[in-house]
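J.: structural data only, the sequence is not supplied:
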């Protein structure tokens, strides 16, 4: 799973990136110096399981986070300097779109005035421009092939792409389109940016207290899949550097609630539409992330393809039940450890042991 962070210059998107990757190493991808980090997902359930099983190794779930170079107008054109970012952006699973809602005379806004709604519109326009370029070229190629009588081109794909073109022209996200399973298959290879789940992150000043005036206008826009999240990235990063007790005291002094960083991490997780299951043992306790609605056999495949191919059944116990019992043996004696087949839908927090043929 890969989350991309995009924004205009001086939006504070790199501060958001630093907040989410705090203390974790990153490397540069090369194209306009995009930074990539692997972000470990904190989970108190994993810590509890570690105390229970005392494994040699503890492995949390994780996802890749990519901080792209700032977008500017016409970045959506492949021939522009910013267009070099598009292939990497298409490889992401979802996008965080950071817009600026803070004033700072030392860091002037690229447009001369702070307007988060306008910035969100600019970002969305660049993504639409990039997708329109792909759609137009593919439509032209199919129509040209059909005129020449070439076989192999799909009228269904052409009709679907024309629907996508119409939606983009109306500035509508492609993720909102009603698609069949076959439609999704036909579009999968294009990796459209406007088809990806996205979250608008409004980077506020310390004094804004999470509620800039511009925030009210943002939910009506198509840029975000869910309601925008307001966060003072600079303040949150400073709080992350403090010991927990000092950070709590500082928040109380400023009249702030709990740190927004965990909420942002959780929002990323929710945006990906994931479920967490665990495998346990004396060698390793590990959290695994799989798409919500995955079957037991698909979960086995996330661990290793051999487990999926040779799947027999899964031993499953809910985390809450295991936590009450304190051990797998007790859970088994109480009838809480059950056997499930390959079509079982994995629930968040399931502890699973896969039985399989070698």
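T.: Structure received. All figures in this text were calculated on a predicted structure; none of them were measured in a lab.

J.: going forward, measure contacts and count neighbours with C-alpha atoms only.
T.: Fine.

J.: look up how far residue 93 lies from the nearest residue to residue 42 once chain neighbours are set aside.
T.: In space, and not counting its chain neighbours, residue 42 is closest to residue 60: 7.1 Å by CA to CA, 6 or more residues apart in numbering. The gap separating residue 60 from residue 93 is 19 Å, by CA to CA, to the nearest Å.

J.: ok, second structure coming up, stack it against the first:
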């Protein structure tokens, strides 16, 4: 899963990137504001740690997310200058500054509104150019899909009214048909509100809530500077610092959990003496498709999957033979919907 960080200058996007990834990229005037930064983050999951203890494998592999910190723009310019790169992201984090900087009063609602409006305009321009091109093509032109054209035509007035496609009410089939467009206002998005540490326990104000609801994005309060400082402490000191702030875990865990929830994602596991591993899939994914996430050969030659739950294997302390005796190991076919925390042994034949 790829997550893009966007924001204006001094909103703290690179500080947030450092807090999440553990990197130490220079920020402020000492940093390169035109540089794109990439970092991979392991998704913390206590269940994976428990399974590692039960199976004692040669290696443990966490699910991973790739974060991209895009160059910050001045408030007089477009923040989404890297449109194609933004379209390649699976989820967008729109960072706005809600703290005083250089004596200037913050305007997080205005910043977020500008970012969200930019996304609508990008999609509107894409739709307009597509429809203009389609109108010039003869009806018999190869590859022309009248149903897709009709669907995109329905989107036009919605975008012209300044509304995101998240609020259009598309069916799952329609979303699949539009996947190739990579519309920005269809992507899940977090509105990350960067506040002073004294405001971490507060809730977003009403104006921010209304704007977020209008564009179907989720507000998320954080203090990037404080979280970056916490990340540099020893683990035992981190817990004390977090407790003082009324928090129970670091930003990386809170943000990744919010991202998973917003993007409708979950994890299943594969276990054994060689490897214990977490795999990320969308919720409501059939077993055959989930097997393809492990390896394409498993999807092609899928026969069935042995399935048991995390809770059940923990109860028998990793003894799969005992689990089978208790009738807790199921054989499931290709249409079985994998659940969060399921453990799969895939049977296949290529």
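T.: On my side now, so go ahead. Just so it is clear, the model here is predicted, and its values are computed rather than measured.

J.: trace the residue nearest to residue 42 of the first structure over to the second structure, please.
T.: The alignment partner of residue 60 of the first structure in the second structure, by TM-score structural alignment, is residue 62.

J.: that match reaches residue 42, doesn't it?
T.: Yes. At 5.7 Å, residue 62 of the second structure counts as touching residue 42 under the criterion of CA atoms under 8 Å.

J.: burial of residue 156 of the second structure, as a residue count?
T.: 18 (other CA atoms under 10 Å).

J.: and for residue 129 of the second structure?
T.: When neighbours are defined as other CA under 10 Å, residue 129 of the second structure has 11 of them.

J.: can you check residue 141 of the first structure too?
T.: 14.

J.: and whichever residue in the first structure pairs up with residue 174 of the second structure, which helix or strand is it part of?
T.: Aligned by TM-score structural alignment, residue 174 of the second structure pairs with residue 183 of the first structure. In the assignment (DSSP states H and E), residue 183 of the first structure maps to helix 181-188.

J.: that helix vs the second structure, average offset?
T.: In this overlay with the second structure, the average offset of helix 181-188 of the first structure from its partner residues is 3.0 Å by mean CA distance after the TM-score superposition for the first structure.

J.: what residues sit buried inside the longest helix anywhere in the second structure?
T.: Longest helix in the second structure by number of residues (criterion: DSSP state H): helix 108-136. For helix 108-136 of the second structure, the neighbour count (16 or more other CA atoms under 10 Å) marks 108-109, 111-113, 115-124, 127, 131, 134 as buried.

J.: what's the answer for stretch 253-269 of the second structure, then?
T.: 253, 255-257, 259-260, 262-263, 265-269.

J.: now stretch 268-287 of the second structure
T.: For stretch 268-287 of the second structure, using 16+ other CA under 10 Å, the buried residues are 268-272, 275-283, 285-287.

J.: same check, this time on stretch 12-28 of the second structure
T.: For stretch 12-28 of the second structure, the neighbour count (16+ other CA under 10 Å) marks 12, 13, 14, 15, 16, 17, 18, 19, 20, 21, 22, 23 as buried.

J.: how about the helices in the second structure?
T.: With DSSP H as the criterion, the second structure has helices spanning 13-21, 46-55, 83-87, 108-136, 146-160, 172-177, 206-215, 224-231, 235-244, 251-262, 287-294, 296-300, 310-315, 320-325.

J.: quick check: the second one compared with the first structure, mean distance?
T.: Helix 46-55 of the second structure, aligned to the first structure and superposed, deviates on average by 0.8 Å (mean CA distance after the TM-score superposition for the first structure).

J.: what residues does that helix touch?
T.: 60, 62, 271, 272, 273, 276, 277, 278, 310, 314, 317, 318 (CA atoms under 8 Å, 6 or more residues apart in numbering).

J.: what count of nearby residues applies to the second one?
T.: Just to be clear, that refers to residue 62 of the second structure. Neighbours around residue 62 of the second structure, by other CA under 10 Å: 18.

J.: and if you look at the first one?
T.: Burial of residue 60 of the second structure is recorded as 16 neighbouring residues (other CA under 10 Å).
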